[in-house]
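>>> Predicted model follows, preceded by the sequence.
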Amino acid sequence: MNTICFGEILWDILPQEKVPGGAPMNVCYHLNQLGQGAAIISKTGTDENGKGLLAFLQQHRVDISLVQTDERQATGTVIATQKGNEMEYDIVQPVAWDFIDVTEQLLDKVSQASYFVCGSLVARSEHSRSTLYRLLDVAKKKVIDINLRPPHYQKDTLEYLLKQADILKLNDHELTLIAGWYISETDFEKQVTFLSDQFSIPTIIITKGANGAALYHSHTFHYHNGYKVTVADTIGSGDAFLAGFLSRHITNNAPEVSLEFACKLGAFVASQKGACPPYDAREVEKLTS
């Protein structure tokens, strides 16, 4: 298995419907859609929501052999409310993915994988955070996806994750907040290079919403203005962006090529309902700026 994703697996409860979600699951889904084998480590309840999520993933040929079940905790849910083009989230706690157990099987699988992808949200609970730290100890390439959802994060936890990152993905608002903990600098590039130097992060990707994205790699900045689409909702578009970037980065594409495809996939998913729409990668390639 080339990539293993770790973290939350849940249902996004939208005003009109519920759709599968959770940033690591979304990344895993899109990597598989793009032909990159990926497995998900998480935990569901034994309830109907859990059975539904596992059925969805199996239907889309996502490896669920590392998903645990919890007889006491419910499957994760997020109550999503749309405010203009942005979504606000009420992330229910505690739920099953707050209690992911470390096992010898997980340690073995993660140590063999080329890439290990995790978000910061799963570290909100002591149990799953402890498991995450153990897995980071054995992982090869570590991809850290920052998701700052107040009140579900702590500065010391984020600092630990930043120190682990080989590839860091965050949005421009998160960049400003985190850099602001250490420096008063407001220049975008200086904030990015500070984080890269301070935490020894070789590659940093920054999404900028409708304004595209930036990539800092090998001490060089790359920019893309993004693709203009009619937004259905923005749920999961950042996760799709990360999966798009990794799908090209893993196959040794040039940094600007990886960034361009990431922007394409992120924009495409924003034009669809939910975080995991069905699609063919050729549909994404047809997008033009």
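Yep, that arrived.
>>> going forward, measure contacts between C-alpha atoms and count neighbours the same way
OK.
>>> pretty sure residue 275 contacts residue 20?
Yes. At 7.2 Å, residue 275 and residue 20 qualify as touching, with contact defined as CA atoms under 8 Å.
>>> Hmm, residue 14 is touching residue 87, no?
No. If you go by CA under 8 Å, residue 14 and residue 87 don't touch, sitting 9.7 Å apart.
>>> Below is an additional structure, to be compared with the one above:
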Amino acid sequence: MTGGLFTFGETMGLVAADTIGPLAYAKGFSFGIGGAESNVAVGVARLGGESCWLGRVGPDATGTLIKGRLEAAGVRTIALADEAFTGLMVRHRRSGQFAHVDYHRSGSAGSRLTPADIPAHELREAGIVHVTGITPALSETCRSAVFQAVETAITAGVPVSIDINYRAKLWSRFDAAPVLRDLVALADIVFASPDEAALFVDADDLLGGLAKLGPAEVILKDGGHGCVAQINGERHTVPALPVTVVDPVGAGDAFVAGYLADRLAGATPGQCLTTAIATGAFAVTVPGDCEGAPDRAELIALTGGDLRR
């Protein structure tokens, strides 16, 4: 690929309760897929951009489903066959506001990713290489793959994007902080929630603290409060769009997809942020991780036509 998004990581099967309340009282379940990196790849593709996702999948129906779903969404998919099982997550919403996720991924195919799995030419030909803080938490080989990929992209002059995406169930704050800090110091574009940024920078100056580590584009995602950003030294603040929340899961990945899709298309920073806010808002109005990722026409409908590119 030339000029598009390249990303990699673990995508899992997703078992989700269809109703809100304790898991024991769920009346039915749906089965889909979910993974931060592939969610972003789907979001970029839906917005008209080129995207590629790479990851390991097992010799099972879940691995086949992941490949098929991503390809159907327009994502160029490099699904590497592995003898281990494809990971699973089980999610239910204890209330309308809080979601609970259990992971079944220790020793999974996705956790066995290695630096040798990622072709250097894919990194060199990409428009942006996007990674998350989830992949380095999965295993030592995954961590090595992330850092090697980032360094290869940097050497080739390809912008690197990272979404902190801290997962407390995967590693402690103590273990995560130095690794995430090192990744941010290498990146050109950084996405984080305020809590994630506070893992390793001063909470009194989150934007400035992240920017001092090196990235030119720092974006703080803050849910219903919108976002604030420091891009090439200029500060931006964009409020959230008022929408009815159906399912908050996947909003952060949709936000990232909106920003990166517009950046790949050559939009201004303000336009990238406006699209990011709109894609994040659209995501919470539909259930699922990436199934409801919007296209351009749907974003225009959501914003009443006020979406300037």
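All right, it came through fine. All values derive from a computational prediction rather than experimental measurement.
>>> What's the TM-score once they're superposed?
Here the TM-score for the pair of chains, by TM-score structural alignment, normalised by the length of structure 1, is 0.91; 279 aligned residues with a CA RMSD of 1.7 Å.
>>> ok, residue 14 and residue 87 of structure 1, which is more surrounded?
Under the criterion of other CA atoms under 10 Å, the comparison of residue 14 of structure 1 against residue 87 puts residue 14 first, with 17 against 14.
>>> what's the closest non-adjacent residue to the more buried one?
Spatial nearest neighbour of residue 14 of structure 1, chain neighbours left out: residue 80 (5.2 Å); criterion: CA to CA, 6 or more residues apart in numbering.
>>> Repeat that for residue 261 of structure 1.
Nearest in space to residue 261 of structure 1, with sequence neighbours left out and distances taken as CA to CA, 6+ apart, is residue 244 at 5.9 Å.
>>> Show me the strands in the stretch 51-200 of structure 2, by range?
Taking DSSP state E, counting those that start in this stretch, the strands of the stretch 51-200 of structure 2 run over residues 51-57, 76-81, 88-93, 99-104, 128-132, 160-163, 189-192.
>>> can I get these in TSV with distance to residue 183 of structure 2?
Below are the strands of the stretch 51-200 of structure 2 laid out as TSV (distance: least, CA to CA, whole Å):
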stretch	distance to residue 183 of structure 2
strand 51-57	19
strand 76-81	24
strand 88-93	26
strand 99-104	24
strand 128-132	9
strand 160-163	8
strand 189-192	9
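>>> Show me what the residue nearest to residue 14 of structure 1 aligns to in structure 2.
Using TM-score structural alignment, the equivalent of residue 80 of structure 1 in structure 2 is residue 91.
>>> what's near enough to touch that match?
Residues near residue 91 of structure 2 by CA atoms under 8 Å, 6 or more residues apart in numbering: 14, 15, 16, 17, 99, 100, 101, 102.
>>> Would you confirm that the fourth one belongs to a strand?
Yes. When the secondary structure is assigned by DSSP: H, G, I helix; E, B strand; the rest coil, residue 17 of structure 2 falls within a strand.
>>> ok, it to residue 248 of structure 2 distance?
15 Å (CA to CA, to the nearest Å).
>>> same check, this time on the third one
Relative to residue 248 of structure 2, residue 16 of structure 2 is positioned 14 Å away (criterion: CA to CA).
>>> and if you look at the first one?
Distance, residue 14 of structure 2 to residue 248 of structure 2, using CA to CA: 15 Å.
>>> quick one, helices of the stretch 101-250 of structure 2?
Ranges of helices within the stretch 101-250 of structure 2 are 120-125, 135-138, 140-155, 173-186, 194-197, 206-212, based on DSSP state H, counting those that start in this stretch.
>>> Can you state the residues of structure 1 onto which the first one aligns?
With TM-score structural alignment applied, helix 120-125 of structure 2 matches the range 107-112 in structure 1.
>>> List the buried residues for the matching stretch?
By 16 or more other CA atoms under 10 Å, the buried positions in stretch 107-112 of structure 1 come out as 107, 109, 110, 111, 112.
>>> now do stretch 239-251 of structure 1
Result for stretch 239-251 of structure 1 [16+ other CA under 10 Å]: buried residues 239, 240, 241, 242, 243, 244, 245, 246, 247, 248, 249.
>>> re the thing from before, tabulate the helices of the stretch 101-250 of structure 2 (a markdown table), appending distance to residue 67 of structure 2.
Converted to a markdown table, these look like this (distance: least, CA to CA, whole Å):
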| stretch | distance to residue 67 of structure 2 |
| --- | --- |
| helix 120-125 | 18 |
| helix 135-138 | 19 |
| helix 140-155 | 20 |
| helix 173-186 | 28 |
| helix 194-197 | 30 |
| helix 206-212 | 35 |
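>>> Of those helices, which is nearest residue 29 of structure 2?
Across the helices of the stretch 101-250 of structure 2, residue 29 of structure 2 has its closest neighbour in helix 135-138 (26.6 Å, CA to CA).
>>> so how far is that closest one off the chain centroid?
Helix 135-138 of structure 2 has its C-alpha centroid displaced from the chain centroid by 13 Å (CA atoms, centre = their mean, to the nearest Å).
>>> deepest of the helices of the stretch 101-250 of structure 2, which one?
helix 135-138 (a mean of 24; mean count of other CA atoms under 10 Å).
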